[in-house]
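[1] Show me how the following folds:
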Amino acid sequence: MAAGFFAGTLNAAAGGGSFVSIPAMIFVGLPSVTANASSTVALVPGTLASAWAWRHDFQTLHGIRLPVLLLISLAGGLAGALLLLATTQRAFDGALPWLLLVGTLAFAFGRPLGAALRQRVRIGRGAVLAAQVVLSVYAGYFGGGVGIMMMATWGLLGDIDIKAMSALRTVLVSVANLVAVACFVVAGSVHWPETLVMLVSAIVGGYAGARLARRVPDRVLRGFVILFSAVMTAVFFWRAWR
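    The predicted structure is shown next:
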């Protein structure tokens, strides 16, 4: 319950809730694949609520139509979910520390790296669509830091309004997560007692996080998420190597 509240608060205020929810599911005894699937189910209502809140700010992405991006997110989210279900427990245990590391680095350096690249690099819509396919699969499979990765990639197209990017990122991640959730539920990969407790507390935490974000500077919230995720990454590397 505490982890769900914490994850919902972080997702609403700065992002990075999965860095809390997945370790919490594992630490109470769920296998890592089940923990990942259950965490996605528990946090998806909050992401859907965020997508609804952003509904008036959607814009096209330099001529790339929203239905195309939605279709890519649906297909990628489904592919990522099926890939997770096909991954053996042992393989995912070995991959999890590296996934946490990728997500942590994306969260820590995605914004400054994206800003630096925008000054030197411009890419076409085809490259963005190809990257979106990969990121949508990643979102359905694990998803840590995927929103930051999307915005960094889109920024390479040229100048895009940050509010429009945030709105688009939220809805595309939500779509990928939603189709992954459907896949996990149908496959019976969700452990419901922990999931329902975390789901309810994450909704409450999401409301609290929205209020917290108005009072605490963004750099403080992001710094805390980076520190916490770095500690969790180190813990899971230690568990894997032990």
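
[2] From now on I want contacts and neighbour counts done on CA atoms only, so please keep to that.
    OK.

[3] Just the helices from this structure, written as ranges.
    Secondary structure of the chain (DSSP state H): helices located at 2-13, 18-27, 32-53, 66-86, 89-118, 125-141, 146-155, 162-186, 192-213, 218-241.

[4] got those helices as CSV, with distance to Gln59 and mean neighbour count columns?
    Shown next, in CSV, are the helices of the chain (distance: least, Cα to Cα, whole Å; neighbours: other Cα atoms under 10 Å):
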stretch, distance to Gln59, mean neighbour count
helix 2-13, 21, 26
helix 18-27, 27, 22
helix 32-53, 13, 23
helix 66-86, 8, 21
helix 89-118, 20, 18
helix 125-141, 15, 20
helix 146-155, 13, 23
helix 162-186, 6, 22
helix 192-213, 23, 20
helix 218-241, 24, 16
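
[5] To Thr60, which of the ones you listed lies closest?
    helix 66-86 (6.2 Å; Cα to Cα).

[6] ok and the closest one relative to helix 125-141, angle-wise?
    40 degrees (axes from the mean of the first three to the mean of the last three Cα atoms, to 10 degrees).

[7] still on that earlier bit, using CSV, lay out the helices of the chain together with distance to Thr60.
    As requested, the helices of the chain are exported to CSV (distance: least, Cα to Cα, whole Å):
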stretch, distance to Thr60
helix 2-13, 24
helix 18-27, 28
helix 32-53, 16
helix 66-86, 6
helix 89-118, 19
helix 125-141, 12
helix 146-155, 11
helix 162-186, 9
helix 192-213, 26
helix 218-241, 27
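
[8] residues in contact with Phe142?
    36, 80, 99 (Cα atoms under 8 Å, 6 or more residues apart in numbering).

[9] cutoff 10 Å now
    Neighbouring residues of Phe142 by Cα atoms under 10 Å, 6 or more residues apart in numbering: 18, 22, 33, 36-37, 39-40, 77, 80-81, 84, 96, 99-100, 103, 136, 177.

[10] what does Phe184 give?
    34, 36-38, 40-41, 78, 81-82, 84-85, 178, 190.

[11] one more time with 7 Å, if that's ok
    By Cα atoms under 7 Å, 6 or more residues apart in numbering, the residues touching Phe184 are 37, 190.

[12] One more: Ser50?
    Thr170.

[13] With Gly209 instead?
    Residues counted as contacts of Gly209 (Cα under 7 Å, 6+ apart) are 8-10, 12-13.

[14] one more time with 10 Å
    Contacts of Gly209 by Cα under 10 Å, 6+ apart are 5-15, 202-203, 215.

[15] Excluding sequence neighbours, find me the nearest residue to it.
    Of all residues not flanking Gly209 in the chain, Thr9 sits nearest, at 3.9 Å (Cα to Cα, 6 or more residues apart in numbering).

[16] Please tell me how far that neighbour sits from Pro23.
    16 Å (Cα to Cα, to the nearest Å).

[17] Let's compare: structure for the following, please.
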Amino acid sequence: MSELVLALLAGVAAGALNAIGGGGTFVALPALVAIGLPPVTANALSRVALVPGAVASAWVYRREIGQVGGASTRTLTAVSVAGGAVGAGLLLVLSASAFDTAAPWLLAFATVVLACGRRLSRVLAAALGRSVTLSPRAVLAGQFVLGMYGGYFGGAVGILMLAWWSAGLGLDAATTNPMRIAQLAAVYLSATVLFLLASDVLRHPHLLAAMLVGSVAGGYAGAHLARGLPSGLLRGAILTIAVVMTVLYFLRG
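    You can find the predicted model right below:
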């Protein structure tokens, strides 16, 4: 019973974090490992359990999802789905240890880019005498790589998305948060299909159900909370989450 309660609470926290600024994996994954699941199984189970929460958050934001750069929303979503499926396949056939070692550094890089991305974009534009904007093809290529990362590991993939769009397109983290949530759901959804078919996630139905219920509640409540925050406060919350998750993950490693 205590394990189910821990999984439920971790799901609530992870769903809420993903809705507000990202980093839910850094709550869900350690909780499942602490319960006793092998790291790869815990990684896969957390991804499956967090899908409904991401979908619930995307539903709350459905009327506020805007286009990113010159890439259409439909095309961007298709690329996220494809990348998530490829990354999930890699998780099932490769060791996650090397990626787990690199994850804190990727998160630290993403946090710095997220904090300085728009300013960096303006500095580069001033130095070059023109705006620095990624082409639609570059946006989609980067999104595919992020989708692979999300399917393989998942930690802070939403933060990395915001950092990529901020540095490459000069977009504000608060205004692109709805699209981040929609793409997070797309990446997790494709990975989930593969995990359900090829991993041992279904051997732990009670833990999966508890975390799934928690993620839906947290994702729905977190999205409503994020919508009510002023853009400056939401931007600060997203950056704070990124910094805290970076520090915690370095301490964990």
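
[18] that older thread, ok, of the contacts of Gly209 of structure 1, which one's closest to Ala131 of structure 1?
    Gly15 (20.9 Å).

[19] Looking at the alignment, what corresponds to that closest one in structure 2?
    Structural alignment (TM-score structural alignment) places Gly15 of structure 1 against Gly22 in structure 2.

[20] burial of its match, as a residue count?
    By other Cα atoms under 10 Å, the residues close to Gly22 of structure 2 number 29.

[21] Report the separation between it and Thr111 of structure 2.
    Counting by Cα to Cα - Gly22 of structure 2 and Thr111 of structure 2 are separated by 11 Å.

[22] what do these two both touch?
    Joint contacts of Gly22 of structure 2 and Thr111 (Cα under 10 Å, 6+ apart) are 156, 159-160, 162, 238-239, 241-242, 245.

[23] Distance to Met179 of structure 2 added to these, as TSV?
    TSV is the format used below for the shared contacts of Gly22 and Thr111 of structure 2 (distance: Cα to Cα, whole Å):
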residue	distance to Met179 of structure 2
Ala156	15
Ile159	12
Leu160	13
Leu162	9
Ile238	14
Leu239	17
Ile241	18
Ala242	18
Met245	21
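
[24] tell me the two of the residues you listed that are most distant?
    It's Leu162 and Met245 that sit farthest apart of those, by Cα to Cα, at 15.1 Å.

[25] End to end on stretch 124-133 of structure 2, go ahead and measure it.
    10 Å.

[26] Work out the gap between that stretch and the centre of the chain.
    Here stretch 124-133 of structure 2 shows a centroid-to-chain-centroid distance of 29 Å under the convention Cα atoms, centre = their mean, to the nearest Å.

[27] Stretch 184-191 of structure 2 too?
    Centroid separation for stretch 184-191 of structure 2 versus its chain: 9 Å, with Cα atoms, centre = their mean.

[28] Identify the residue range in structure 1 corresponding to it.
    Going by TM-score structural alignment: stretch 184-191 of structure 2 matches residues 173-180.

[29] Look up the average distance of that stretch to its aligned counterpart in structure 2.
    Taken over the aligned residues, the distance from stretch 173-180 of structure 1 to structure 2 averages 0.8 Å (mean Cα distance after the TM-score superposition for structure 1).

[30] Stretch 40-52 of structure 1 too?
    Mean deviation for stretch 40-52 of structure 1: 1.0 Å (mean Cα distance after the TM-score superposition for structure 1).

[31] and that stretch, which stretch of structure 2?
    By TM-score structural alignment, stretch 40-52 of structure 1 lines up with residues 47-59 in structure 2.

[32] ok, now stretch 132-142 of structure 1?
    Using TM-score structural alignment, the residues of structure 2 aligned to stretch 132-142 of structure 1 are 143-153.

[33] starting at the chain centroid, how far to the matching stretch?
    9 Å.

[34] same deal with stretch 140-149 of structure 2?
    Worked out by Cα atoms, centre = their mean, stretch 140-149 of structure 2 lies 12 Å from the chain centre.

[35] same deal with stretch 10-28 of structure 1?
    10 Å.

[36] Start and end of that stretch, how far apart?
    21 Å.

[37] Then stretch 62-82 of structure 2?
    21 Å.

[38] can you check stretch 53-60 of structure 1 too?
    This stretch, stretch 53-60 of structure 1, spans 18 Å end to end (Cα to Cα).

[39] now it: how far from the chain's centre is it?
    Averaging C-alpha positions (Cα atoms, centre = their mean) puts stretch 53-60 of structure 1 19 Å from its chain's average.

[40] Can you give me the buried ones in it?
    For stretch 53-60 of structure 1, a neighbour-count test (16 or more other Cα atoms under 10 Å) marks 54, 58-59 as buried.

[41] wait, which of the residues you listed is closest to Leu168 of structure 1?
    For the buried residues of stretch 53-60 of structure 1, the nearest to Leu168 of structure 1 is Phe58 (5.9 Å; Cα to Cα).

[42] looking at it, Leu229 of structure 2 is touching Asn177, isn't it?
    No - with contacts counted by Cα atoms under 10 Å, Leu229 of structure 2 stays clear of Asn177, the gap being 11.9 Å.

[43] intersection of neighbour lists for the two?
    The contact lists of Leu229 of structure 2 and Asn177 share 20, 235, where a contact means Cα under 10 Å, 6+ apart.

[44] residue contacts, Gly89 of structure 2?
    83, 148, 151-152, 191, 194-195, 198.

[45] Map it onto structure 1.
    Per TM-score structural alignment, the equivalent position to Gly89 of structure 2 in structure 1 is Leu82.

[46] and what of Ala209 of structure 2?
    Ala209 of structure 2 maps onto Leu196 in structure 1, by TM-score structural alignment.

[47] Would you pull up how far stretch 237-252 of structure 2 lies from the middle of the chain?
    That offset, for stretch 237-252 of structure 2, works out to 13 Å (Cα atoms, centre = their mean).

[48] what does stretch 101-112 of structure 1 give?
    That offset, for stretch 101-112 of structure 1, works out to 12 Å (Cα atoms, centre = their mean).

[49] Likewise for stretch 185-198 of structure 1?
    18 Å.

[50] Need the contact partners of it.
    Contacts for stretch 185-198 of structure 1 (Cα under 10 Å, 6+ apart): 1-8, 21, 24-25, 28, 30-31, 33-43, 82, 85, 180-184, 199, 201-202, 204-205.
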